[in-house]
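Student: Have a look; sequence and predicted model below, questions after that.
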Amino acid sequence: MRITSDYYPMDTINFDQIQQQSVGIDVSSETLEVRLGTRRTDHQLAYTPCRSFPNTQQGFANLLEWLQSHTELSELWFIMEATGVYYEEFAYFLHQKGFRVCVLVARRAKNYAKSLPIKSKTDAIDARLLARYGLERQPRRWQPPSQLLRQIKALLRERGQLKKQRTQLKNQRHAAQRAWNHPESSLRRLTDHIRQIEDYISQINRQLEALWSSQEQLAEPIRRIGKITGLGRGTVLQVIAETNGFALTTNRNQLASYAGLDVVFEQSGTRQAATKISKQGNVHIRRALYMPALAASRHNRALRAFYQRLVERHPNHKKIALVAVMRKLLLLIYSLWKSGQSYDEEFHYQQITQAA
């Protein structure tokens, strides 16, 4: 089917000419920039002028009222991009009303934009781009995370920020202790601040333990997968929370891409750049997997063999080998979560050595 790049005013289209419609919403903290896109029966594309609505409950109601004058709401796809947390209220509003919502991760929207002859970037253009995505692609319906996983993810991210602050403060205190004649009062405040942050971290740890262990459907795989040598329950919990129980991906390659652990190749003519990972995915997953990968590469028999094999092939690229272990751990969590099986280190070791 051929779809042209011509655009026609919406007021020139009769309802019997409409084949498919979607709404593109460019979301910011204050506003929703909205365009309704239509694919006609002759495969031409048409868009409304951009309309702006407040990113509030009243704005949501006004947006739906405006759309009702143009189309049948039950047939629409609402396409938006995951922009921080600003899209969430509107996405939940639409989901609760039973509308079809597609939330694109930033990388997917960016890659789609690259496939089109669009050089400029404005809110109106982004809204039209998202509407066009709904007309040309097969949108995947957004499933919001459970309340339990939302709470766990929020607490894990808060704990991560607190640990980062604690490290910074400890570095400051260390420098202050070595400085000449540094005020004792300043050192006491730094120490008190560190203790306060450690108290907050302890509180969060207790909350997390109570939350994930309260639901056996979540607790059972956390305990089972967390037995992998070098991994631990905390890492498994972070991966599950950040992926909404892997609801955001449908296969292993998508999962690796979502975490930014997919491999990027650059080759042109005789030039071939060093292989690297994209780092364009969820940074929280990569941070959570780094230390477990380091431990697994030393203490997990199967993953140690895998790591050593890669180091032997590329002795000057140990970091690449470590990233490969991170990816292995991520995919192990995914496989065991989906299959319900327990980790067999000996079997995994045999698989790796046979593949060598």
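Tutor: Looks like it came in fine. On a predicted model such as this, the values are computed, not experimentally measured, just so you know.
Student: contacts, neighbours, all on C-alpha from now
Tutor: Fine.
Student: Would you quantify the distance from the closest residue in space to L261 that isn't next to it in sequence to H284?
Tutor: Spatial nearest neighbour of L261, chain neighbours left out: I277 (5.4 Å); criterion: C-alpha to C-alpha, 6 or more residues apart in numbering. Distance of I277 to H284, computed by C-alpha to C-alpha, to the nearest Å: 15 Å.
Student: Structure two is appended below for comparative analysis:
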Amino acid sequence: MSSNLNEIDRTNIIAFEVSKASLTVRSLPDDQQVTIPNTAQAIKRQLKAACKDRRPFVDCEASGGYERSVLECCVELGLPVHRAHGTRTRNFAKYLGLSAKTDAVDARMLALFAAKSDDLRLWQPPSKETVELRGLRRRRDDLAQMIRKEQNRLEHPHIKTVERSLKRHVRIMANEVKELDAQIAKLVTSTPEFRRKSDLLTSVVGVGPKTAAACLAYVPELGSLTKGQAAAIVGLAPHAQDSGTLKGHRRISGGRREVRASLYMAALSTLRYDPMMQSFARRLRARGKPAKVAITAIMRKLIVIMNAVLKTGEPARGAVS
């Protein structure tokens, strides 16, 4: 199966609007629509029927994991498939003037999105090690977020029983986080590809094993991206807000927010230990940029540098481009 979108015939498109129990399927160019169960058997039957004349290009929405059967069936049948991000498809729907949101409307919109978009990334199945690492890291991050919430509750006066309960809960979850960190470190060390990439990533000043593990789990594409793609995929690409003579503030949005928390801590560490980053931050502040903008700019540089070291296979030399 080709990984180049330009080499794929997109005159025959199958789009899946995904829900837990069912799939609304829209096909182009015949513009036919059916609803089928969200089961591997029903999906394969639908895809095989669509393959009678020529191979279809498949588009399905990301829906909290309920799209997994569609993706796996496409890989098994050797069909190119794109997993569409919800924000992009809703913006596309607005462009089409589709204010209503139903399964039928969304299925047709997804089919048109697949036909008209030129920068779609084909879905590639992750390795079983990546799936395991992502699961461990996500659970670890969920617990860390719960710990912060419980600690925030401790800042306000409580009756002693409630306070003891909160502290006990924080202590239990903190131990769980330590155990998960140990499992993550063991998995990275025991997987040659993870270990090689982690060594390269941690050669960047400020990037530690935990940030490296977050990138390996949540951004497995890192190392195959351009500078702009690397910044955009984690939501650190600044978007212009200009109109006529008005020059608005650039803003970041979207992307994989799970990585940004790790990059924020890495940026603080980099700012402390890397003289070149310190100089870069001072130049930004001298131009009137707020401290948060300077930190965001360092986060953006970090992800670009991390992408570069994985692409070249060479450890970082500490240069700020």
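Tutor: Nice, I can see it. Predicted model only: the values in this text are computed from it and were never measured.
Student: TM-score, when you put one on top of the other?
Tutor: After superposition, the two chains reach a TM-score (TM-score structural alignment, normalised by the length of structure 2) of 0.89; 312 aligned residues with a C-alpha RMSD of 2.3 Å.
Student: circling back: okay, the residue nearest to L261 of structure 1 and R271 of structure 1: tell me how far apart.
Tutor: 18 Å.
Student: Compare neighbour counts for these two and give me the winner.
Tutor: I277 (16 against 8; other C-alpha atoms under 10 Å).
Student: Quick one: residues contacting the more buried one.
Tutor: Counting by C-alpha atoms under 8 Å, 6 or more residues apart in numbering, I277 of structure 1 touches G260, L261, D262, V263, V264.
Student: Please tell me I have it right and the second one contacts L329.
Tutor: Put plainly, it is L261 of structure 1. No - shown here, L261 of structure 1 and L329 do not form a contact pair, counting by C-alpha atoms under 8 Å, at 11.2 Å.
Student: neighbour count winner among these two?
Tutor: L261 (27 against 23).
Student: Tell me which residue of structure 2 lines up with that one.
Tutor: Mapped onto structure 2 by TM-score structural alignment, L261 of structure 1 lines up with L236.
Student: show me the contacts for that match.
Tutor: I252, S253, G255, T296, M299, R300.
Student: same thing with T38 of structure 1?
Tutor: T38 of structure 1 touches I18, Q19, Q20, Q21, S22, L45, A46, Y47, L135, counting by C-alpha under 8 Å, 6+ apart.
Student: does it sit in a helix or strand, and which one?
Tutor: Using DSSP states H and E, T38 of structure 1 sits in strand 31-40.
Student: Quick check: which helices or strands does the following helix or strand past that strand pack against?
Tutor: Counting by DSSP H and E, the element after strand 31-40 of structure 1 in chain order, helix or strand, is strand 45-47. Under the contact definition 3 or more C-alpha pairs under 8 Å, 6 or more residues apart in numbering; DSSP states H and E, strand 45-47 of structure 1 sits against strand 7-8, strand 31-40.
Student: okay if I get those strands as a markdown table plus distance to H314 of structure 1?
Tutor: Below are these laid out as a markdown table (distance: least, C-alpha to C-alpha, whole Å):
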| stretch | distance to H314 of structure 1 |
| --- | --- |
| strand 7-8 | 53 |
| strand 31-40 | 49 |
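Student: Find the nearest non-adjacent residue to the residue nearest in space to the middle of structure 1, please.
Tutor: Centroid-nearest residue in structure 1, with C-alpha atoms, centre = their mean: N282, separated by 4.6 Å. Distances taken as C-alpha to C-alpha, 6+ apart place A259 nearest to N282 of structure 1, at 4.6 Å, with adjacent residues excluded.
Student: Over to R150 of structure 1?
Tutor: Here the residue nearest R150 of structure 1, using C-alpha to C-alpha, 6+ apart, is A241, at 7.2 Å.
Student: Trace that neighbour over to structure 2, please.
Tutor: Aligned partner of A241 of structure 1 by TM-score structural alignment: A217.
Student: and that match, that one's in a helix?
Tutor: Yes - assessed by DSSP: H, G, I helix; E, B strand; the rest coil, A217 of structure 2 belongs to a helix.
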